[in-house]
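Undergrad: Provide a 3D model corresponding to the input given below.
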Amino acid sequence: MKKVMLLLSVLSLMLINPATSISSAQDNQSSALLSKLSKTYKTYKSVKATFTIDVKNKQTDVGVKQSGILYQKAKKFRITMSGQEIYCDGKTIWTYLEGANEVQISKFDPKTMDINPSEIFTIYEKGFIHKYSGQVTRGSQKIDVVELTPIDKTKGYFKVKLGIDKMANKVKEMSVYSKNGMVTTYDIQKFEPNVAINDAYFKFNPKEIPGVIEIDLR
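TA: Predicted coordinates for the structure are as follows:
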């Protein structure tokens, strides 16, 4: 469960909101990029993002790579990855583990997390000092990189590098640098805004999975 919550915290970093950052500490180039990005994301009613995640220990150079799909609508989200599915309707969070055929049910409290998963594409809007750190090339794409430093030093991470496709005005990648030496990098393979999603899609339905064991932790 701890590993799952870490995943949610990192994913939620991708929903940032720059408008309420400490403006006196920011540079104009990063402010312009983030402001434009924020305005675009705020027009979306819902989001579907296909991503890969690469978790690597920088000291040992050992890593794990996975792929997944994120659906997000207002305060609700659903994440599908190999062997597990995470549902949240904004009040309750269900973590289904396929191998054990069990679902853990918890009250969703964003205050207990470093970052709220329902804000995955607007996280930069508050709680960060940001600066422009240059441009990199990914295939034929030019990616502008903005470095984010959390104002709250009790967070489990000390730096986030946000890669922005300036032409498409979308988040392309994000790397989160944790204090324990782990670096988690997300690469957005496909991004689809305003997809039609019923609210019921964000709730776990035990009737759909025969024999599932329910563990209520609320």
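Undergrad: drop to CA atoms for contacts and neighbour counts, all remaining ones
TA: Will do.
Undergrad: what ranges do the helices span in this structure?
TA: 2-12, 28-41 (DSSP state H).
Undergrad: Show me which residues of the longest one are buried.
TA: Going back to what we said before, that points to helix 28-41. Using 16 or more other CA atoms under 10 Å as the test for burial, helix 28-41 gives 30, 31, 33, 34, 37, 38, 41.
Undergrad: can you tell which of the helices of the chain is closest to residue 212?
TA: helix 2-12 (18.9 Å; CA to CA).
Undergrad: Quick check: buried residues in the closest one?
TA: Residues 5, 8, 9, 10, 11, 12 are the ones in helix 2-12 that count as buried (16+ other CA under 10 Å).
Undergrad: give the contact list for the residue nearest to the third one when sequence neighbours are not counted.
TA: What sits nearest to residue 9 in space, not counting adjacent residues and going by CA to CA, 6 or more residues apart in numbering, is residue 115, at 4.8 Å. Applying CA atoms under 8 Å, 6 or more residues apart in numbering, we find residue 115 in contact with 8, 9, 10, 12, 13, 123.
Undergrad: One more sequence to fold, the one below, so I can look at both together:
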Amino acid sequence: MKKKTVLMGMVMFGMAFSTMAQTKTPVGSLGQNDPKAKVVLDNVSKKFKSLKSVIANFILKVEGANNSVTDSKKGSVYVKGPKYKVIMGEQEIISDNKTSWTYAKDVNEVTINNVDQSNTSMTPAKIFTNFYDKDFLYRLTGESTEKGKVLQNIELTPTDKSKTFFKVLVDVDKKNSTLARMKVFEKNGNKYTYEISSFQPNGAVSDDLFTFDAKKYPGVEVVDLR
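TA: Next up is the predicted model:
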């Protein structure tokens, strides 16, 4: 289960930004943030915070050091305030902001944990908000056009140089101020691209979606780690 849990963690966009180290280099000693990039990122955060819910589909692409695509998977994420549900293949991660459930359909097993309430934990909701201000330097590198959409391109560099990744590229839909794509560059040469294929604001999302009902999964094995 450990390997699958790590994979789903990446799907939640937490792989790149999970638990920051305690010791960081002061931002001022590394350089200054680009005010133009901050405006773009702040608009994304403001837009997301104004929504009651979000339903998004995404594609996760994993590339090896030789730039060949070694894996590609589709998934969906549902977000309502701090609550979320991520579905990819035969796996799901569900959280009501108090309890989290990680379900593996292939083995019919669910692992239950308490939600980490610390500010350092990363969730799908946080990736759309101002996760960038304290832990990254950022700059606007330009604009590009894809499929008729103008994307604002931003490069983020972690202030904690002990992280396994050294750069994150973020593309923002200029018209809608929504996250379109994020690409994480690891020091070992691997790259992880999270591409939002559809983004539905204020979609109908029931609170029942953010809890795991074992009665609906006959014979499920429960691993309670709380």
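Undergrad: Would you convert the helices of the first structure into CSV that also reports distance to residue 81 of the first structure?
TA: Shown next, in CSV, are the helices of the first structure (distance: least, CA to CA, whole Å):
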stretch, distance to residue 81 of the first structure
helix 2-12, 11
helix 28-41, 24
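Undergrad: To residue 62 of the first structure, which of these lies closest?
TA: helix 2-12 (16.8 Å).
Undergrad: The alignment partner in the second structure of residue 164 of the first structure: what's it in contact with?
TA: Here residue 164 of the first structure is matched to residue 172 in the second structure, going by TM-score structural alignment. Counting by CA under 8 Å, 6+ apart, residue 172 of the second structure touches 40, 44, 151, 152, 153, 178, 179, 180, 181.
Undergrad: Kindly report the same for residue 47 of the second structure.
TA: Neighbours of residue 47 of the second structure in contact, by CA under 8 Å, 6+ apart: 177, 178.
Undergrad: And residue 10 of the second structure, by the same measure?
TA: By CA under 8 Å, 6+ apart, the contact list for residue 10 of the second structure reads residue 16.
Undergrad: Next: residue 76 of the first structure.
TA: So residue 76 of the first structure contacts 88, 89, 90, 118, 202 (CA under 8 Å, 6+ apart).
Undergrad: would you turn the contacts of residue 172 of the second structure into JSON lines with distance to residue 53 of the second structure?
TA: Below are these laid out as JSON lines (distance: CA to CA, whole Å):
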{"residue": "40", "distance to residue 53 of the second structure": "21"}
{"residue": "44", "distance to residue 53 of the second structure": "15"}
{"residue": "151", "distance to residue 53 of the second structure": "23"}
{"residue": "152", "distance to residue 53 of the second structure": "24"}
{"residue": "153", "distance to residue 53 of the second structure": "25"}
{"residue": "178", "distance to residue 53 of the second structure": "14"}
{"residue": "179", "distance to residue 53 of the second structure": "15"}
{"residue": "180", "distance to residue 53 of the second structure": "17"}
{"residue": "181", "distance to residue 53 of the second structure": "19"}
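Undergrad: Among those residues, which one sits closest to residue 106 of the second structure?
TA: Residue 106 of the second structure has its nearest neighbour among these in residue 181, at 29.2 Å by CA to CA.
Undergrad: Show me what the closest one lines up with in the first structure.
TA: Counting by TM-score structural alignment, residue 181 of the second structure corresponds to residue 173 in the first structure.
Undergrad: What number of residues are in the vicinity of that match?
TA: 21 (other CA atoms under 10 Å).
Undergrad: ok, now which ones touch it?
TA: Contacts of residue 173 of the first structure (CA under 8 Å, 6+ apart): 162, 163, 164, 185, 186, 187, 188.
Undergrad: so of these, which ones are in strands?
TA: Under the assignment DSSP state E, the contacts of residue 173 of the first structure contribute 162, 163, 164, 185, 186, 187, 188 to strands.
Undergrad: Can I have the buried ones of the residues you listed as a ChimeraX selection?
TA: A single ChimeraX command suffices to select whichever of those are buried according to 16+ other CA under 10 Å:
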select :162,163,164,185,186,187,188
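Undergrad: And the ones in strands among the contacts of residue 173 of the first structure, which two are furthest apart?
TA: Largest pairwise distance in those, by CA to CA, is 13.7 Å, between 164 and 185.
Undergrad: picking up where we left off before, nearest to residue 150 of the first structure, of the helices of the first structure?
TA: Distance to residue 150 of the first structure, taken as CA to CA, is lowest for helix 2-12 among those, at 13.1 Å.
Undergrad: after superposition, how close is the closest one to the second structure?
TA: When the second structure is superposed, helix 2-12 of the first structure averages 3.9 Å from its matched positions, counting by mean CA distance after the TM-score superposition for the first structure.
Undergrad: Tell me the residue in the second structure aligned with residue 196 of the first structure.
TA: Matched to the second structure by TM-score structural alignment, residue 196 of the first structure sits across from residue 204.
Undergrad: Next, the contact list for that match, please.
TA: If a contact means CA under 8 Å, 6+ apart, then residue 204 of the second structure has residue 53 as its contacts.
Undergrad: Also the one 5 residues further on?
TA: Applying CA under 8 Å, 6+ apart, we find residue 209 of the second structure in contact with residue 85.
Undergrad: what sits against the residue positioned nearest the centre of the second structure?
TA: In the second structure, the centroid-proximal residue (CA atoms, centre = their mean) is residue 13; its distance is 2.2 Å. By CA under 8 Å, 6+ apart, the contact list for residue 13 of the second structure reads 122, 123, 124, 127, 194.
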